[in-house]
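S.K.: coordinates only, sequence not included:
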């Protein structure tokens, strides 16, 4: 959720729109479609996993099922596989934080966290300025493409 505004701003800056997968189990998570030439598409699949005892728990890069074997089909994929100029995986590895006991947490109302909304492309983005009071449940991120 925190990365999505940056992804939208990136797409907008370079003349792309972002198409989200119609269904949760479809490939890819994000499709970047060129606004000037909609035949130019890039697939971005987001994969996350956590560290356990100093080791990465692991994740799959997808089954690449029928859409990989039959590249002109549209089963379980946003657009046929052969319509994409390139396929990317954004990998995110993180460490889980210990969650504090509920009595240690402060509860804030929405207006107390100084949230503002703006539009990035056709999506509404909420920015929260007072994050120091929000306990994160994950930390130590590693990103790779």
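M.R.: Looks like it arrived, so ask away. Keep in mind that this is a model prediction, so the values were computed, not measured.

S.K.: use CA for all of it now, contacts and neighbours both
M.R.: Noted.

S.K.: Can you report how many residues lie near residue 18?
M.R.: Neighbourhood size, residue 18 [other CA atoms under 10 Å]: 23.

S.K.: Need the residues that contact the longest helix anywhere in the chain.
M.R.: In the chain, assigned by DSSP state H, the helix with the most residues is helix 4-13. For helix 4-13, the external contacting residues (CA atoms under 8 Å, 6 or more residues apart in numbering) are 17-18, 32, 120-121, 125.

S.K.: please redo it, this time with the cut-off set to 10 Å
M.R.: 15-18, 30, 32-35, 119-127 (CA atoms under 10 Å, 6 or more residues apart in numbering).

S.K.: go on, stretch 73-85?
M.R.: 19-33, 39-43, 64-72, 87.

S.K.: Could you pull up the contacting residues of residue 58?
M.R.: Neighbouring residues of residue 58 by CA under 10 Å, 6+ apart: 47-52, 93.

S.K.: Equivalent analysis for residue 108, please.
M.R.: Contacts of residue 108 (CA under 10 Å, 6+ apart): 133-134.

S.K.: for residue 103, helix, strand, or coil?
M.R.: helix (DSSP: H, G, I helix; E, B strand; the rest coil).

S.K.: separation between it and residue 12?
M.R.: Going from residue 103 to residue 12 by CA to CA, to the nearest Å gives 43 Å.

S.K.: Name the residue in those two with the higher neighbour count.
M.R.: Neighbour count, other CA under 10 Å: between residue 103 and residue 12, residue 12 has more, with 17 against 7.

S.K.: next, the one to line up against it:
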């Protein structure tokens, strides 16, 4: 049922104007956004919500945000509350210095709901059949002001804090890398690339290995403070997993099929 999401998202996003002046108060004054990346990230999230709502409604589905802002995911698309085929959608934002800069995202925790079905997540992790990331990449505008106030009639003088906005939607496992998003947190990192189309097309290593390999890799990835680390790289994981018996996930999976995909992957990447 989720096949429609990517194509319809791109179609509807074509008409979106990302030029947000700021916050308009009741005295018709604009408070500009400033350059804080968290605020800009929230702005892009606000641009996506009505698009996702339109898509959900067109398919007889609901779009919901979690009760708590600190749990996964940002948006949930579902038929109803009891559905075991929910779609998780997270919005991620990063900025780059130039077109040849490395693009990197953090993609959420590997130490919580991937290991504990109810931890830091709305509903159960096993209630979701797909996990998507909507990613925004932008360049900072050096001419932008920090937060300033303008009369609405002077809105044409506002300098937008971002430019060259690019976006994609892709399944999380297809853009995930084999390293945490930062050194001292338990967050999954995307695979680093200078080529934006790599993210749009989902050309990460788990795109070849499959979603079960992604789930296993990050479920068993050593926690930050673990004194012993069975593996910290994809190559190390591929060797480690072949030596294990009875590795479990929160959902059923085809272990033999996974081993066959690993063998094919290793042949292609000798």
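M.R.: Sure thing, it's come through. Because the structure is predicted, anything quoted here is derived from the model rather than measured.

S.K.: rewinding a little: the longest helix of structure 1 maps to which residues in structure 2?
M.R.: Counting by TM-score structural alignment, helix 4-13 of structure 1 pairs with residues 49-58 of structure 2.

S.K.: So the equivalent of residue 92 of structure 2 over in structure 1: helix, strand or coil?
M.R.: Under the alignment (TM-score structural alignment), residue 92 of structure 2 pairs with residue 47 of structure 1. Three-state assignment for residue 47 of structure 1 (three-state DSSP): strand.

S.K.: Residue 47 of structure 1: neighbour count?
M.R.: Neighbour tally, residue 47 of structure 1, other CA under 10 Å: 18.

S.K.: What distance do you get for the nearest residue to it once chain neighbours are set aside to residue 127 of structure 1?
M.R.: With sequence-adjacent residues excluded and distances taken as CA to CA, 6 or more residues apart in numbering, residue 47 of structure 1 is closest to residue 91, at 4.9 Å. Using CA to CA, one gets 24 Å for the distance from residue 91 of structure 1 to residue 127 of structure 1.

S.K.: next one: residue 13 of structure 1
M.R.: Separation of residue 13 of structure 1 from residue 127 of structure 1 (CA to CA): 19 Å.

S.K.: The two - which one has more neighbours?
M.R.: For residue 13 of structure 1 versus residue 127, neighbours defined as other CA under 10 Å are more numerous around residue 127 (15 against 11).

S.K.: in structure 1, which spans are helices?
M.R.: Using DSSP H, the helices of structure 1 run over 4-13, 66-69.

S.K.: What's residue 86 of structure 1 aligned with over in structure 2?
M.R.: Following TM-score structural alignment, the counterpart assigned to residue 86 of structure 1 within structure 2 is residue 130.

S.K.: give the contact list for the residue with the largest distance to the centre of structure 1.
M.R.: Farthest-out residue of structure 1 from its mean C-alpha position, per CA atoms, centre = their mean: residue 103, at 31.6 Å. Counting by CA under 10 Å, 6+ apart, residue 103 of structure 1 touches no other residue.

S.K.: Might one say that residue 189 of structure 2 is in contact with residue 174?
M.R.: No - under the criterion of CA atoms under 10 Å, residue 189 of structure 2 makes no contact with residue 174, lying 11.7 Å away.

S.K.: Pull up the overlap in contacts between these two.
M.R.: Residues touching both residue 189 of structure 2 and residue 174 (CA under 10 Å, 6+ apart): none.

S.K.: Okay, strands next: where are they in the stretch 1-150 of structure 2?
M.R.: Remark: strands assigned in the stretch 1-150 of structure 2 by DSSP state E, counting those that start in this stretch are 23-24, 29-31, 62-64, 75-78, 86-96, 106-109, 128-140, 149-151.

S.K.: wait, what's in contact with the residue nearest to residue 35 of structure 1 when sequence neighbours are not counted?
M.R.: Leaving out its chain neighbours, the residue that sits closest to residue 35 of structure 1 by CA to CA, 6+ apart is residue 16, at 5.2 Å. The contact partners of residue 16 of structure 1, by CA under 10 Å, 6+ apart, come to 8-10, 31-38, 40-42, 121.

S.K.: Can you tell me which of those residues is closest to residue 107 of structure 1?
M.R.: The shortest approach to residue 107 of structure 1 among these belongs to residue 8, at 29.9 Å (CA to CA).
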